[in-house]
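Chemist: After the sequence you'll find the predicted model.
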Amino acid sequence: MTTKTATRMRQEERRKLSTKKLIKACLELADEFGMSAVTFEAIGQKAGYSRGLASQKFGSKAGLMRAVINQLHEEVARARADAHHEGMTGLEALEVFVHVHLNSLLKSSANRAYFVLFCSAIAEKSEMRELFAESHDRSKAELMELFSRGVEDGSVRKDIDVEQAALLTGSQLIGISTQSLADPNFDLERIETAFVSLIRTSYAA
C-alpha cells in the first residue's frame, strides 16, 4: 500500500468518525433538550469539533436531518439483519420489525430523539416535515415487502390490501412511539405484546 493511499484511507476514516460523532451529538442534544438545542454550534461543541465543521459537513439543518435519518435507518436494518429476519416467514419478520422498532425506543436515546425531532418538525410546520415523510415512506415500503412475503409464503392472509396494511402498521408504530415520549410511564413491553397479538389476529392466514 502506498503512503498516499494509506493517507487517503486515514482521512476517510477520520471523516466517517467525525460524521458519526456529530450525528450522535445531534441526537443526544435532541433527546435531552429538544429541537431548539440542536444548533451547529452546540453539535460541534458537544462532539468536540468546531461549529464550522458541522456546518461544512451538512450544509443546513435539512442536510443534517437527512444524515441523521439515513443513519438511523441503517442501524435499524442492521438490527433486523442480526435477528436473521431474512430466513423467517413474512409474519415472523413483521413481528421482528415491531420488536426492533419498540426495543430501540427502550434502549436507544437516538431512536427516541428521532421522534422528538419528528414531533418538533410537525409542531413548527418546518420544511423538515418532508424529510420525515420520506423516512416513513421508506418504512412503509419495508413493511409492504414483509406483508407481500407473508402473502407469498402463506403466513399472511391473501385477501389483505398490502399497501393499506403497511400504512396502518407504520402509523400505529408512529403513534406508539410519540405516546411513549409524552408518557414516561408508558409500558412499551406490554404494548409490544398487545400489538404483535393484534397483527396476528388481523393478518395471520
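Modeler: Nice, thanks for sending it over.
Chemist: from here on, contacts and neighbour counts on C-alpha atoms
Modeler: Fine.
Chemist: what number of residues lie near residue 31?
Modeler: Here the neighbour count serves as a burial measure; for residue 31 (other Cα atoms under 10 Å) it reads 23.
Chemist: Give me the three-state assignment for it.
Modeler: Remark: residue 31 carries the secondary structure label helix [criterion: DSSP: H, G, I helix; E, B strand; the rest coil].
Chemist: these two touch, right, it and residue 120?
Modeler: No - with contact defined as Cα atoms under 8 Å, residue 31 does not count as touching residue 120 (11.7 Å).
Chemist: can you give me how far the helix or strand encompassing residue 133 is from the chain middle?
Modeler: In this structure, residue 133 is located in helix 128-153 according to DSSP states H and E. Shown here is helix 128-153, whose average C-alpha point lies 12 Å from the average C-alpha point of the whole chain (Cα atoms, centre = their mean, to the nearest Å).
Chemist: one more structure, for comparison:
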Amino acid sequence: MLKRVGLEKKKTQGERREESERRLLDALVEIINEDGIQMATCESIGRRAGYSRGLTIQRLGKKDEMFVTLIDRMVTETNQNLACEIPKETCAREAIHRYIDIHFDDLQNKPSYRAYFALVAGSMTDIALLGEAIKQAHDFIKQILVAVLERGKASGEFPDEMDTAIRAVSIGSYLLGVALQQKLHPKLDIKLLKPAAYALIPLKPE
C-alpha cells in the first residue's frame, strides 16, 4: 500500500505526553520569569500552553508538585550541561572557572535557570513549599564543587590545608547572590560581578 504524501506520522501516546509536559513546563517558566511565582496557576499555565486546566494538573500536579518538577528538570539539564562542557580530564582550576562561566551564561540565556532562582527566592518566604527540593538541588551543586576541589588538592593545584566544603559553599553562595541580584535589579550587568567570582578559585600553593 502506497504511503500518502504529505501526511505526518501519528504521534504515539508517549510522544504526546512528552510534548504536553514540555510545553506546560515551558509555559510555567515563562510565567515565573514574566509575572512571578504567585501567577503560576494551573489555569494560567494551561492557557498559555494551549491545554486545559485539568490536563495541566494531570501532567504537572498541584502548585508545589509542578515547582518540584521544574527544579528536577533544571538539575538534570545542569548535570548534562556540566558533563558536556567540563570533561572529566579538565584540571580542577579550569573546571571551576568553566563552572562559573556556565552559571553566568545560563543566567543570561537560559529561562529555566532564571526561573529556578526565582523559586529559590520564593522558598525563603515559604520554606515549607519548596525547602527540601531547593536544599537537594544545592547539595547536588555543592557535591560537584567539593569533588573538583578535592581533586585539585590531590593534584597539587590547591593548598592541602584548604577546607573544600567551606570553599564550595563560598563559591556557591556568591553565585546564588549574583542570581538574586539579577532578579532584584534586572538592568544590572552581571558580567561585572564575574571577577569577584573568579577570585574565589583557590590560589596555587606557594
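Modeler: Received it, and whenever you're ready, just let me know what you need. Remember, it's a predicted structure, so these values are computed and weren't measured experimentally.
Chemist: Helix or strand: which one has the alignment partner in the first structure of residue 108 of the second structure?
Modeler: Residue-level alignment of residue 108 of the second structure against the first structure, with TM-score structural alignment as criterion, gives residue 106. Using DSSP H and E, residue 106 of the first structure sits in helix 90-107.
Chemist: between that helix and helix 128-153, how big is the angle?
Modeler: Between helix 90-107 of the first structure and helix 128-153, the angle comes out at 150 degrees (axes from the mean of the first three to the mean of the last three Cα atoms, to 10 degrees).
Chemist: can you pull the contacts of the alignment partner in the first structure of residue 151 of the second structure?
Modeler: Alignment note: residue 151 of the second structure maps to residue 149 in the first structure; criterion TM-score structural alignment. The neighbourhood of residue 149 of the first structure, defined by Cα atoms under 8 Å, 6 or more residues apart in numbering, consists of 89, 90.
Chemist: and if you look at residue 92 of the second structure?
Modeler: Each residue near residue 92 of the second structure by Cα under 8 Å, 6+ apart is listed here: 148, 149, 151, 152, 157.
Chemist: ditto for residue 176 of the second structure
Modeler: With contact taken as Cα under 8 Å, 6+ apart, residue 176 of the second structure is in contact with residue 117.
Chemist: Aligned counterpart of it in the first structure, please.
Modeler: Residue pairing (TM-score structural alignment): residue 176 of the second structure is matched to residue 174 of the first structure.
Chemist: which other helices and strands contact the helix or strand hosting residue 7 of the first structure?
Modeler: Counting by DSSP H and E, the element that carries residue 7 of the first structure is helix 3-33. Counting contacts by 3 or more Cα pairs under 8 Å, 6 or more residues apart in numbering; DSSP states H and E, the secondary-structure elements packed against helix 3-33 of the first structure are helix 40-47, helix 61-82, helix 109-123.
Chemist: got the angle between it and helix 61-82?
Modeler: Using the same axes, to 10 degrees, the direction of helix 3-33 of the first structure lies 100 degrees away from that of helix 61-82.
Chemist: From the chain's centroid, how far away is helix 3-33 of the first structure?
Modeler: 19 Å.
Chemist: Show me which positions of it end up buried.
Modeler: 18-31 (16 or more other Cα atoms under 10 Å).
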